[in-house]
Structures are given as C-alpha cells and as structure tokens.
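Student: sequence unknown, structure follows:
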C-alpha cells in the first residue's frame, strides 16, 4: 500500500521539494464495481459501474490520485492527456490545463460522458482535466504537508453534510439474488428505502431520483416521505423529462413539501418558464454544466442552485472559480453525484469543506456501493449523522490500495462493459422501452 502521510516541513524544505518535483509517470486504470438496478429517466443502471483511476507519480517519489468516468472513449482521452503531462510540474496547474487541452485538439468530443446519456453538454477539456487537477493537488498537499482543503483556501467546516439519495429500483438484476435494499417501485417502497438511509447513515436531507414513473405518482412518493420525515428537507429530480405545464402543476403541488426541485425540464428556457410560475427554488446539474451555460441561465433567471460537480467543471480549482461566480450573481451551490469510489468522494469532501457557499447537503451515491468495492484503504471516509469528517492528513488524506486496484481492474476486464448504457440495458430487459424527452 502506498503511504499518503507526510510531515509538516519548513519553508526552505518546501522550496527544495517543489523544485525537484516533476511528473515521471501516469497510470490510467479502468475499474468496475457492482451497481444495483437503480432506475432513472433514461433506463436502469447496469450490474457494474465503470470508473477510471489516475495515479500520477513524481520524480521525487510522491503520487497523486484522481478518479473519473470509465467509458472506453474517455479512458483513451485520459491516456493521450497523460502522455502530454510527463515532465510537467504538478504545482503549475495552468500548464496542466493547457497540456490537457492540447491533447484534445483533434478530438471530436463525442462519447465517453459516463453519465448514461443524461448529461452530454459538459466541456470536453474540463471533463478530462478534472482527474489530473485532483491528482496534482493531492501531490501538492503531500509535498507541503497540507490537506487539499487548505490548498483550496482553508476549511470553513469540519464536517460536510450529505443527502440520502433515493432511487426507484428493482429488487435485483435479472438472474441475481435480491440485494439488502429490496424493491422500491411505489411510495411505500421509497419510504422503506428512506428509513434505511436515515437509520443506517443518519441523513438529515433526502433526494428522490424521479423521471421514472408518471409525475403524480412521484409527487405522491414525495408527500409520503414528507409525512414520514416531516423535519427532513426533501428534493425531487426528474432529470429534465417533464414538460413546462407538467413541471408547473407538480411544482405547485409540492411547494410545501420540497426544499427544492431539480431539473424539472431540460433547457434553460423551459426551466426559466417554470421558475417564473412556482415558488420553489430550482436546482440544476443538467442545463448549467459548463461555464458557457452561466450567462444565459443567469439572464433568464432559470435556476437558483447550481449542483456543482468537479468532474464536469475541470476539477477542484475551477470548481472554486464557479463558487466565486455563483456568489457574485446570487446563485447558491450544492453538489451533484454520479456513481463513484473513494477518491472522488474525498475530493468532493475537500471541495465542500473549503467552499462556503456549498451550503446545501451534497448528493452522494456512497451508500449504494459495496464496502469491498473501492481502491482506497478503508477507514478514512464514513457517513455518520448524515455527514463526513473532513480528512486532515496531507493531500486528499487517503491511501491507494494497490491490490484492490488490481482486483477491480480485473473485474472491469471480466464484466465486459466498456461504456455506460442505461437505455440499452433497459431495452435488453424490456424491448418496448423508449427514450423520450419530455416524457410527461
């Protein structure tokens, strides 16, 4: 196992160490981990989720970790970028960003989004840069003896709050045994799932992934959650598959039940039309997913909350830039989640810890992952009372488990999946399933 700990060093020692720090080698390893049959607006999760693990090694013996999407096209881009970064200074984040962009100059930008087709308009450069930015900050922290949260400006909170992420789901993948969560295909099933989230993890906010069943049924599930947990803030995310009239109707119905409504419609214009008619705040991780999206969204008054995601926005450094823009224009922030492992979780925690206006509980898929499915040494990251203590060891504060990485790469090779395809998997089970937007 590689050791992520170091000691605080003097200023002279810091200068000496950083002067000899160059990137010597980068490995990009795709991995797979078990994923439950979670339903969403474009289909259902496949039996395995894919991620790519980045390990950046320096000449002076340090290493940094990054994690991102594992689709085959994305992995190919990561490897091209990695070749450009050999010999670069991991403290020169501007150079790192330029070299990544240079590696993508001839790329068509198609494919490899890793989000099941739900979010496809993110910046290609930022999507590839993100894992390298995190890894370089991890290296910086280890060399300087400082946690990444300090490099991002310092902690404004010692714990980061997360929301319990509820999904409609089947009891099992076809041919597999039922999992511990059981089925959730109606309001009673969603409430039962929420009880596990609250009892086992202490979540003090809950989010339901919608866009699966007719909106009235999903509104009924939210109302059942509100009745069961009257003091817990609730969110509903239809993933942009409602029409404007449907979103306005359901928005009015749930004004007293929801903390905010996330992406009722897909476009900035449609969400602006909904926001003009309902009192609920609107959040997004679909119509504002890159810096180019901010001016039209702000002008249209389409959303109140941007769900930041460092995998979309170019890593932790550019996510801090987003937080400054949000503060300037009166937007609030939370954090979006995709199926992830411990490296991404640690990065999310450091970013939220150092970003004052990420003041809503953040999303996470962490409870849906099996404990044995990770590439980091366990014991650092855990959810208690709905929150996670911010690591204080240098860098991200986590260690790579080399044996686990090899095991999960073999799992990737064995599972046969090379891209995420929620729609294709659903259609293999239900040939009549059609992808529609808006669906209702």
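Tutor: The structure has been received and is ready for your questions. Computed from a predicted model, the values in this text were never measured in an experiment.
Student: only C-alpha atoms from now on, for both contacts and neighbour counts.
Tutor: OK.
Student: which residue packs closest to residue 25, ignoring adjacent ones?
Tutor: residue 57 (5.1 Å; CA to CA, 6 or more residues apart in numbering).
Student: the strand or helix carrying residue 139 packs against which elements?
Tutor: Assigned by DSSP states H and E, residue 139 belongs to helix 124-144. The helices and strands touching helix 124-144, judged by 3 or more CA pairs under 8 Å, 6 or more residues apart in numbering; DSSP states H and E, are helix 11-19, strand 48-58, strand 63-69, helix 72-85, helix 93-103, helix 148-151, helix 310-313, helix 316-328.
Student: how much space separates the nearest residue to residue 101 once chain neighbours are set aside from residue 371?
Tutor: Residue nearest to residue 101 in three dimensions, not counting chain neighbours: residue 125, with 5.6 Å by CA to CA, 6+ apart. Distance of residue 125 to residue 371, given as CA to CA, to the nearest Å: 32 Å.
Student: so which of the two has more stuff around it?
Tutor: For residue 125 versus residue 371, neighbours defined as other CA atoms under 10 Å are more numerous around residue 125 (21 against 9).
Student: structure B:
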C-alpha cells in the first residue's frame, strides 16, 4: 500500500477562556487534520497541532512521504528526522521542554496514526488490535476542570459559565459529570495562590465524596510550596501533577509528600526516563501520542514504565475526534494504563471534524471503536467550515500568555510563581 497523496488541512474551532499557568486560551483553538491516501484507494486520518511552525513542518514532511509503503514507518521516521531540523517551538509551554527528538516525534505521530488507520482498514480490524488487542472495552476519562472567565472579553458569556472560586469549580464539575458521567476529577491549577486551589480541591471532595481527585498547577510552584500543598492535601489527591519544574525539583518533592507525583512536563521524551527513574521523581507518567512519537512508540514507553513500576494516565490538549479515537485505541490496548485519561472533548462543545456516532461517552468512558482502523470518518462539511474558520480567525499559533496580557498587562508566566 503505497502513499500516493497526503492532504494537510489546518482548522480552527471555538475555545472557551480557560485559565492556566501560561495565561488563558484564545477564542480559537488550532489543529491540523492529515489524510494519507494510498494507491489502493484506502485513506487514513491523523490529527496534530495547528501552530504555524509545526504546520509548516507537517506540510514539508507530507511531500517527502509520497511513494513510501504505509508499513515503512522506520523509513518514514528517518525522512521526517532529516527534514524537521531545529526544534519546533512550543509557545504555550504546558507540555514540557522542546527537544529535537520531541520535535521529530510530534511531526511523525500524525502520519503514523494515519498509516495505522489504513492498515487497520486493510486488515478489517480496529487499530487497538494492531497494538495487541483491547484489554478494556471502554476507556475512562476524567472531568477536566478549569478556572475560567464567564466568556471571552467583549463576547457573550458561554454556556459553561464563570469558575473563579471553589463554588464555581464545583458547579462546573457538576455540569460535566451530569453530561458525561465522569467518575474522576482533575483541576487545572497554577492560576491562583495555592491556598485558594487547596480550598477548591477540598470543596470538590465535599461535593463528590469518594471520587478520585487530581490537581495540576503546571509547575507553577517552588519545591517548598509543592511540599506544603502536598502535605495539606494528604488523603485527598489521587496524584499531584507537575507541581514544580524539572526532574530534580520533582524528585525533591516526591520524597516529602504522601501522594504520587505525575508528569507530562518533566518527562516528555525517552531520554528523560532514566534520570526520572533513578531519582524517583515521578510515580505516574501521562502519555501523549502526539509528542511521544505515535501509538506504537507510546505502547513501547508504556511497557518500559511497567518494568520500572511507573503508573500511567494520558495527557490531553485541545483536540478533536480523530485524536480522541487514537487516544482511546491506545488506552484500550495498554494493560497498565489504569488511571482515567484526560480529555478536552467537553470544552469543544460538539464541534468536530468526524462524523457523529462513532465516539460516545457512557458513564464517563469512551467505548473503544470496533470498526476497521480508527473507526471514525471525516465530516467533510465540518472540515471545510473549520478550515474557513482557520483562514479568517487571525490566529496562527497558540499563545496563552500574549492573549492574557491584553487584559492583564503585568501577567508573567515565570516559574515558579509561588
């Protein structure tokens, strides 16, 4: 099955004003949809970031892959590695340090997913079968809570409402749990002083007793503050995610707090695993196939984590249904991924480029698609509409910090902040 054409389509979709340590989400989120078409007429889908620098590399690499067999992923990786060159910037800074390896992996991953989609269709099996087969029929996801404004400044309030205090956070959780049936909760922190975020977590425990809780301040705290917060939330958190910067900082905290530490920031490529393991810096790794080099490489990392006793969850960024399908296939086929995964799907509020019906939440979990390949199909009308939005929205790269400074000129994303 030879690649004859690769179509690369940038898209934009509306995003609420979600606050985080780097600033606030802009009114439009960007993604890139990739379609790989073979000489046999089969096509496969991939989804990746939409920032212009990354999009440019994806387009350059797409041209270099024409003529390759969809099974030739080693050659595909080598060609992409030769093209990517310098590090691709990560402006919003919430997925860890940029490295050459990570830059290659994040470009490669979208093509790998599309080729797995094709290979699954050709064999008549779901992608999860290509990864070893499902070990769970449905993949649990968490209610992913954010502090947020009522709406983007100058626009009408959105349906999610304001969440700037514990009561607002609890109301947001109640809405998402009612709509999706989530059975665990994660709060994006690093927005307010730690004492306020401790109050929000305690309010969630009171409102949803027994439900697993997580807090992720995106490395906004010092080692000392991280230890203080960790001890204050003893017996409350399932895990504390990226409280402080760097492997060394996480290691200094890990031995002083009662809960496991998780990361998607200080361990983002395989070269980070040995020092993190040696220093006992983390207990939970959040996989993300978008920057770990696709589904197969993520499965390899999962096996390595199992060897060293690291638990697994899954990281999420603003994404659409192609990514949700890929994430679900990976989690369904990974035995030691036992924590509920993150997802931004509720914040997309029904906007998608995949035809409805293939992906559904039941009791907070997404049923793993059983159709061939990823099990999803493009909604071409939606793709065209979102591409037009990309052309007219005026945003070419995600920049939470600059957008926040339009309204709070003194805002600084420096770490640690507290």
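Tutor: Great, that's in hand. No experiment lies behind these values; they were computed from the predicted model shown.
Student: which part of the second structure matches the helix holding residue 139 of the first structure?
Tutor: Under the alignment (TM-score structural alignment), helix 124-144 of the first structure falls on residues 103-123 in the second structure.
Student: so how much does that stretch differ from the first structure once superposed?
Tutor: Superposing on the first structure and averaging over aligned pairs (mean CA distance after the TM-score superposition for the first structure), stretch 103-123 of the second structure comes out at 0.5 Å.
Student: enumerate every residue touching the residue nearest to residue 25 of the first structure.
Tutor: Counting by CA atoms under 8 Å, 6 or more residues apart in numbering, residue 57 of the first structure touches 23, 24, 25, 26, 63, 64.
Student: so the second one, which state does it fall into?
Tutor: Yep, that's residue 24 of the first structure we're talking about. Classification of residue 24 of the first structure by DSSP: H, G, I helix; E, B strand; the rest coil places it in strand.
Student: counterpart of it in the second structure?
Tutor: That one, residue 24 of the first structure, aligns with residue 4 by TM-score structural alignment.
Student: then residue 229 of the first structure?
Tutor: Per TM-score structural alignment, the equivalent position to residue 229 of the first structure in the second structure is residue 208.
Student: and what of residue 217 of the first structure?
Tutor: Under the alignment by TM-score structural alignment, residue 217 of the first structure pairs with residue 196 in the second structure.
Student: could you check how far that match is from residue 164 of the second structure?
Tutor: 10 Å.
Student: who's more crowded, those two?
Tutor: Set residue 196 of the second structure next to residue 164 and count neighbours by other CA under 10 Å: residue 164 wins out with 18 against 15.
Student: need the contact list for the counterpart of that one in the first structure.
Tutor: When the first structure is aligned by TM-score structural alignment, residue 164 of the second structure is paired with residue 185. Counting by CA under 8 Å, 6+ apart, residue 185 of the first structure touches 168, 169, 170.
Student: with residue 173 of the second structure instead?
Tutor: 143, 145, 185.
Student: make it 10 Å
Tutor: Residues in contact with residue 173 of the second structure (CA atoms under 10 Å, 6 or more residues apart in numbering) are 143-146, 167, 179, 182, 184-187, 204, 207-208.
Student: which one in the first structure is aligned with residue 332 of the second structure?
Tutor: Using TM-score structural alignment, the partner of residue 332 of the second structure in the first structure is residue 353.
Student: my guess is that match meets residue 162, correct?
Tutor: No: when contacts are counted by CA atoms under 10 Å, residue 353 of the first structure is not listed as touching residue 162 (11.9 Å).
Student: just give me the residue closest to the centre of the second structure.
Tutor: Nearest to the mean C-alpha position of the second structure, by CA atoms, centre = their mean, lies residue 316 at 1.9 Å.
Student: per the alignment, the residue nearest to residue 25 of the first structure corresponds to what in the second structure?
Tutor: Checking TM-score structural alignment: residue 57 of the first structure goes with residue 37.
Student: could you check how far its match is from residue 8 of the second structure?
Tutor: Distance, residue 37 of the second structure to residue 8 of the second structure, using CA to CA: 11 Å.
Student: can you check residue 330 of the second structure too?
Tutor: Taking CA to CA, one finds residue 330 of the second structure at 23 Å from residue 8 of the second structure.
Student: who's more crowded, those two?
Tutor: In this view residue 330 of the second structure and residue 8 are compared by other CA under 10 Å, and residue 330 has more residues nearby, 31 against 18.
Student: report the buried residues of the host helix or strand of that one.
Tutor: Per DSSP H and E, residue 330 of the second structure falls inside helix 321-332. Neighbour-count burial for helix 321-332 of the second structure flags 321, 322, 323, 324, 325, 326, 327, 328, 329, 330, 331, 332 (criterion: 16 or more other CA atoms under 10 Å).
Student: that helix vs the first structure, average offset?
Tutor: For helix 321-332 of the second structure, the mean deviation from the first structure after alignment is 0.2 Å (mean CA distance after the TM-score superposition for the first structure).
Student: on contacts alone, who are the packing partners of the following helix or strand past that helix?
Tutor: Proceeding C-terminally, helix 321-332 of the second structure gives way to helix 345-348 as the next helix or strand, assigned by DSSP H and E. On a contact count with 3 or more CA pairs under 10 Å, 6 or more residues apart in numbering; DSSP states H and E, helix 345-348 of the second structure meets strand 3-14, strand 143-146, helix 166-180, helix 321-332.
Student: could you dump those to TSV with distance to residue 306 of the second structure?
Tutor: Converted to TSV, these look like this (distance: least, CA to CA, whole Å):
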stretch	distance to residue 306 of the second structure
strand 3-14	35
strand 143-146	26
helix 166-180	30
helix 321-332	14
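Student: sorry, back to before: residues near the match of residue 24 of the first structure, how many?
Tutor: 18.
Student: show me the contacts for it.
Tutor: Neighbours of residue 4 of the second structure in contact, by CA under 10 Å, 6+ apart: 36-41, 43, 63, 65-69.
Student: count the neighbours of the alignment partner in the first structure of residue 247 of the second structure for me.
Tutor: The alignment partner of residue 247 of the second structure in the first structure, by TM-score structural alignment, is residue 268. By other CA under 10 Å, 23 other residues sit near residue 268 of the first structure.
Student: surely residue 268 of the first structure is in contact with residue 293?
Tutor: Yes: proximity of residue 268 of the first structure to residue 293 meets the contact threshold set by CA under 10 Å, at 8.6 Å.
Student: shared neighbours, those two?
Tutor: residue 287.
Student: hmm, back to that, you'd agree the residue nearest to the centre of the second structure is in a helix?
Tutor: No: according to three-state DSSP, residue 316 of the second structure belongs to no helix; its state is coil.
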